[in-house]
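Chemist: any chance you can model this:
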Amino acid sequence: MSKAKRQNHMLLPGPWKMPLIGNLHQLVFSLPHRSLTDLAKKYGPIMQLQLGEVLAIVISSPKVAKEVMKTHDAAFANRPNVLAVEVMSYDNSSLIFSRYNDYWRKMRKILVTEFLSAKRIQSFKTIREEEVWNLIESISSSYQGLQINFTEKMSSLTYGITARAAIGKKCKYEKELISLIKETFILSGGFDVPDLFPSLKFLSFLTGTKPALEKMHRKLDRILDDIIKDHKKKRSSTSASKHEGSDPEDIVDVLLKLQEAGELDFNVTSNHIKAVTLDVFSGASETSATMMEWTMSELLRNPRVMEKAQAEVRRVLKGQKNIDDVDIQKLDYLKLVVKEILRLHPPAALIPRESREKCEINGYEIPNNTKVFINAWAIGRDTEYWIDADSFCPERFQGSLIDFKGTNFEFIPFGGGRRICPGISFALANIELFLSQLLYHFNWKLPNEIKPEELDMSESFGLSSSHPPRATSPSATSNRTTTLPVPPAPAPAPPATAPPPSPFQHPLRHRPLARQPTVPDPPLQTTAPPNHRASTSTRRQHPSPPDLSLSRIYLSEPSAHTIKSSFNDKPINEAAKARKFCICGD
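Modeler: A predicted model of the protein is given here:
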């Protein structure tokens, strides 16, 4: 190899570095995925940063992402080992953060087969429908003036579905478990002193992050220990009564059975079971909640899309009370909405990898043990692949075969290659059912005088892009005291009304907006929607939407013209129907 070529291998482009801190000054006090996107516009799709003592490579284009996630996928199959992973992952037993090894491959296969296969997800159909319906009834039966925390309800919904599917039932620690998982995601979303300055690892106590993580870990460990003990007790009781197999096995049962059988090449320990169970709760429940919050935020901000999605749901499901998986498959536009949400707001804005060996990417030599961050947020807004990339337009996917399963590298909200998220189908099944129910049974609009384009969309950075948690509790004035009957076909929505629910998401939280009077929606656009592929003509660049931060929204009325009370089967009077339902996000 020539001297010039060897030098080229080492000369990755990147911004100027400061002594000691490197490029940290360009990332602090900002959202890293946005700052890195701006830097990539100057230094290119692959650039080098010095984060303290740590070398990091940032990938910001589909072409280079394909090299990392497909061509050299095995070389980049590790996850970086950071402080939060050391403390929370039960000796590197987490499938989300584990190194790529035989343990990871076999345990992931077990998880997919026993919990996340198409057959198993279909078997959770009744659980999904019951939990979603309970939430819809909870909203519909609220009285005027009742405080309703929509964020809490969203978390409770996704937790309820995940818990019943993963451990067979909800546990008594529901609120504590939800809170701890959220805190863990927030604390795990960045780098601490020992991550950036390994030589100063002994100073990790200075930031307070490690003690906070250790405290959360102890609390989570106590809850997970109780879950395992309950399952062991149930298995012992079931075996004694000789009715084994009468109840379907959940993932904890499967892992306990493997532990007892000793059939794997390694011993399945209680720590392994706890780590995988925690992965299921944190990955499945938080991803669904995050996606739902972004979806509702964008629908509130884009009344044209809201109206179109709602019209489809009510046309397809006309006259029905229950919505099942067969119905969901008919909702083509709703699926386009979900795709567009994933393009603009991927659950993980930055996808972390670490090289296991030296390799060459895009002509540059990447050393072993180099941290690599794939900017999925930037890739989903790459103007070389997406026309009007910052605009929310689900129609861009109409007639397109592009998907998020990891083969189209301009669209990687769930990652790609060996480390692609295995819970895609589980999350989508939850989101599509809940979204269709909300659009079917309720009409939604922004508070008075808040224009759709003024909806605050601020985000914060954690393990996924999201909003910082808020302590304020949302208030809601219910428009009915009833269970939801079959809504008659609703009259077409007035052209000037926007109808969606509230946004929230695990690290992405929403700030409450002030209550104000209603304003007409902007006129419907008549121009053709932007397509997936970018044209060669010059395009006006749309500014990035404001950071996602939730607000108060109104449930203006139930969709049914006649709603019967669950107590007396008499129609609720017009005054009751006219009550406003205001949901304030935390």
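Chemist: drop to CA atoms for contacts and neighbour counts, all remaining ones
Modeler: Will do.
Chemist: contact partners for residue 253?
Modeler: 231, 235 (CA atoms under 8 Å, 6 or more residues apart in numbering).
Chemist: which element is it on?
Modeler: helix 251-261 (DSSP states H and E).
Chemist: correct me if wrong: residue 340 contacts residue 392.
Modeler: Yes - contact criterion CA atoms under 8 Å: residue 340 and residue 392 qualify, at 6.8 Å.
Chemist: now show me the structure for the sequence below, then we'll compare the two:
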Amino acid sequence: MAAIITVDFQNCFIFILLCLFSLFCYSFFFKKPKDSRGFSELPPSPPSLPIIGHLHLLLSSITHKSLQKLSSKYGPLLHLRIFNVPIILVSSASVAYEIFRSHDVNVSSRGGAAIDESLVFGYSGIINAPYGDYWKFMKKLIATKLLRPQSLERSKGIRGEELMRFYNSILDKAKMNESVEISKEVMKLVNNTLCRMSMGRMFSEENGEAEKVRGLVDESYALTKKMFLVALLRRPLKKFRIPLFVKEIMSVSDKFDELLERILVEHKEKLQEGYQGTDMMDVLLAAYGDENAEYKITRNHIKSFFVELFVGGTDTSVQTTQWTMAEIMNNPNILERVREEIDSIVGKKRLIQETDLPNLPYLQAVVKEGLRLHPPGPLLVRTFQERCEIKGFYIPEKTTLIINAYAVMRDPDSWEDPDEFKPERFLSSSSAQEGEKEQAFKYLPFGGGRRGCPGGNLASIFVGTAIAVMVQCFDWKIKGDKVNMEETIEGMNLSMVQPLNCSPVPRTLSFS
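Modeler: Have a look, this model is predicted:
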């Protein structure tokens, strides 16, 4: 009898603990944001799991598709939650247009869980920097100094040399009957070009410098999705003072810091010797030394800029090129049309140059269609700094905003045959009607609003010229009838589950 009483007491005690725990979970995790105005409702919220809410959707390897499926069923403006953290999900051009038209400044901060002293995911970079004086200064510097048309014109020769190197690398493999992993070849092209444009030199292969940088970039990609989740959970984590991934992030940051400090010292010594450089590092060092600058940047600001350039500027162009080439190979009629256009404008006696791009409208349409179907960053993440109203719904302050650019650019209400690869949609007279601002927000490969990517023009040059070289100079053999187009998310970028690997066959004379 005593044993039975003891068991009953233990069960009762466990039951009480469970009740208390459930009450805690309800009050902490399910407590909904209060509407102090009292007359607006939150956007509709689809069914969620107990406690974790919609977390399982964001942990998926195809997050963009999971969210797209959710929106197609429940609507283009949804309220989600992860534990007690509110999220607004946007999946249509019309809602995106209203946000960027009326609330652009309000959503011009990312609100991520940045680590102040880190060069990776830190506030000294422009990606995570709050909307304010520093961010405005760097945005202006990029637009007027680093990536302005005159600067790109001066560095055109560098890009031409690296494009020839890219061509010769593929040609060497073709002569030896070797297959080519497209992403690796394009990665070398973009990395080498960005390094020369930004620092006046490439990372050395001989002393392992280039391999070290590629390793650091890969480590940074691996941390990106983790940081995305940390950003979404920043409030409960902060409440319980739980630091996540700090050691990993600071390890990568310290390695980048050591490398970039050495390059900064090299650059400064060259300038002291009378070298008159015009690359990006020269511009940033000049701003660093300018006592009358609108904003006094630090060495960490300069280093963070280059970290973001290597991490964010490389993989986006690589993935877009790979996806677009895969689409071209799966559509022989499109491949033939691109090739005919290049042959008619460029001919077969010289390699394509970036100055040819304006005269190749179909090639440009192919690149745009590749970006539409396979945006490098399918999810755009921002934070509502202040409460507001969208489409009649109440949005609390500090709410995370996720715009599913992937879903927006495949929305059947905005695009005819949205899942088909049709470059012609960017050629017809209908493209002239795209002047309407609302229509512009149905195409978001580089983001939108004032936090849109400032390097979109340069990325288009990288992708356009790389594809042109591969189409102009080579035929391509693939295994099977079609390229596998299965998608996954690496970091926060849209990647191919099976990287594009194919065999080149030369179709032109060698160019010197």
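Chemist: TM-score for this pair?
Modeler: The TM-score (TM-score structural alignment, normalised by the length of the second structure) is 0.85; 469 aligned residues with a CA RMSD of 2.7 Å.
Chemist: how big is the offset of the very next helix or strand once past the helix holding residue 253 of the first structure relative to the second structure?
Modeler: Using DSSP H and E, the next helix or strand after helix 251-261 of the first structure towards the C-terminus is helix 270-280. By mean CA distance after the TM-score superposition for the first structure, the fitted helix 270-280 of the first structure averages 1.3 Å away from its aligned residues in the second structure.
Chemist: residue 101 of the second structure: which element?
Modeler: Counting by DSSP H and E, the element that carries residue 101 of the second structure is helix 93-102.
Chemist: so that helix corresponds to what in the first structure?
Modeler: Aligning helix 93-102 of the second structure against the first structure (TM-score structural alignment) gives residues 62-71.
Chemist: not counting sequence-adjacent ones, nearest residue to the residue most central in space within the second structure?
Modeler: In the second structure, the residue lying closest to the centroid (CA atoms, centre = their mean) is residue 377, at 3.7 Å. Nearest residue to residue 377 of the second structure, sequence neighbours excluded (CA to CA, 6 or more residues apart in numbering): residue 493, at 4.9 Å.
Chemist: map the one you found across to the first structure for me.
Modeler: Superposed on the first structure with TM-score structural alignment, residue 493 of the second structure falls opposite residue 465.
Chemist: and for that match, the neighbour number?
Modeler: 29 (other CA atoms under 10 Å).
Chemist: contacting residues for it?
Modeler: 345, 346, 347, 348, 349, 459, 507, 508.
Chemist: and the strands in the stretch 251-400 of the first structure?
Modeler: In the stretch 251-400 of the first structure, the strands defined using DSSP state E, counting those that start in this stretch lie at 350-354, 359-361, 364-366, 371-375.
Chemist: closest to residue 293 of the first structure out of those?
Modeler: Of all the strands of the stretch 251-400 of the first structure, strand 350-354 sits nearest to residue 293 of the first structure, with 18.9 Å by CA to CA.
Chemist: spatially nearest residue to the corresponding residue of the second structure for residue 332 of the first structure, not counting backbone neighbours?
Modeler: Applying TM-score structural alignment, one finds that residue 332 of the first structure aligns to residue 361 in the second structure. Counting by CA to CA, 6+ apart, residue 361 of the second structure lies nearest to residue 427, which is 7.4 Å off, once chain neighbours are set aside.
Chemist: what's the counterpart of the one you found in the first structure?
Modeler: When the first structure is aligned by TM-score structural alignment, residue 427 of the second structure is paired with residue 398.
Chemist: can you tell me how far its match sits from residue 382 of the first structure?
Modeler: 19 Å (CA to CA, to the nearest Å).
Chemist: counterpart of residue 151 of the second structure in the first structure?
Modeler: Aligned partner of residue 151 of the second structure by TM-score structural alignment: residue 120.
Chemist: and its match, what helix or strand is that in?
Modeler: Here residue 120 of the first structure sits within helix 118-123, counting by DSSP H and E.
Chemist: what is that helix packed up against?
Modeler: helix 424-441 (3 or more CA pairs under 8 Å, 6 or more residues apart in numbering; DSSP states H and E).
Chemist: for the first structure, longest helix please?
Modeler: Counting by DSSP state H, the longest helix found in the first structure is helix 209-240.
Chemist: on contacts alone, who are the packing partners of that one?
Modeler: By 3+ CA pairs under 8 Å, 6+ apart, helix 209-240 of the first structure packs against helix 83-88, helix 174-187, helix 251-261, helix 270-280.
Chemist: switch the cut-off to 10 Å
Modeler: helix 83-88, helix 174-187, helix 193-196, helix 251-261, helix 270-280 (3 or more CA pairs under 10 Å, 6 or more residues apart in numbering; DSSP states H and E).
Chemist: on contacts alone, who are the packing partners of the third one?
Modeler: I take that to be helix 193-196 of the first structure. On a contact count with 3+ CA pairs under 10 Å, 6+ apart, helix 193-196 of the first structure meets strand 46-51, strand 54-59, helix 83-88, helix 209-240.
Chemist: including distance to residue 20 of the first structure, could the ones you listed go into a markdown table?
Modeler: Below are these laid out as a markdown table (distance: least, CA to CA, whole Å):
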| stretch | distance to residue 20 of the first structure |
| --- | --- |
| strand 46-51 | 9 |
| strand 54-59 | 11 |
| helix 83-88 | 20 |
| helix 209-240 | 22 |
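Chemist: which one of the ones you listed lies nearest to residue 108 of the first structure?
Modeler: Among those, helix 83-88 sits nearest to residue 108 of the first structure (CA to CA), with 17.6 Å.
Chemist: of residue 398 and residue 382 of the first structure, who's got more company?
Modeler: Between residue 398 of the first structure and residue 382, counted using other CA under 10 Å, residue 382 has the larger neighbour count: 21 against 15.
Chemist: for the stretch 51-200 of the second structure, which segments count as helices?
Modeler: 55-58, 63-74, 93-102, 133-141, 149-154, 156-175, 182-199 (DSSP state H, counting those that start in this stretch).
Chemist: and the shortest one, what's buried?
Modeler: With burial defined by 16 or more other CA atoms under 10 Å, the residues of helix 55-58 of the second structure counted as buried are 55, 57, 58.
Chemist: same question for the last one.
Modeler: With burial defined by 16+ other CA under 10 Å, the residues of helix 182-199 of the second structure counted as buried are 182-183, 185-199.
Chemist: thinking again about what came up before, need the winner for burial among the helices and strands packed on helix 209-240 of the first structure.
Modeler: helix 270-280 (a mean of 22; mean count of other CA atoms under 10 Å).
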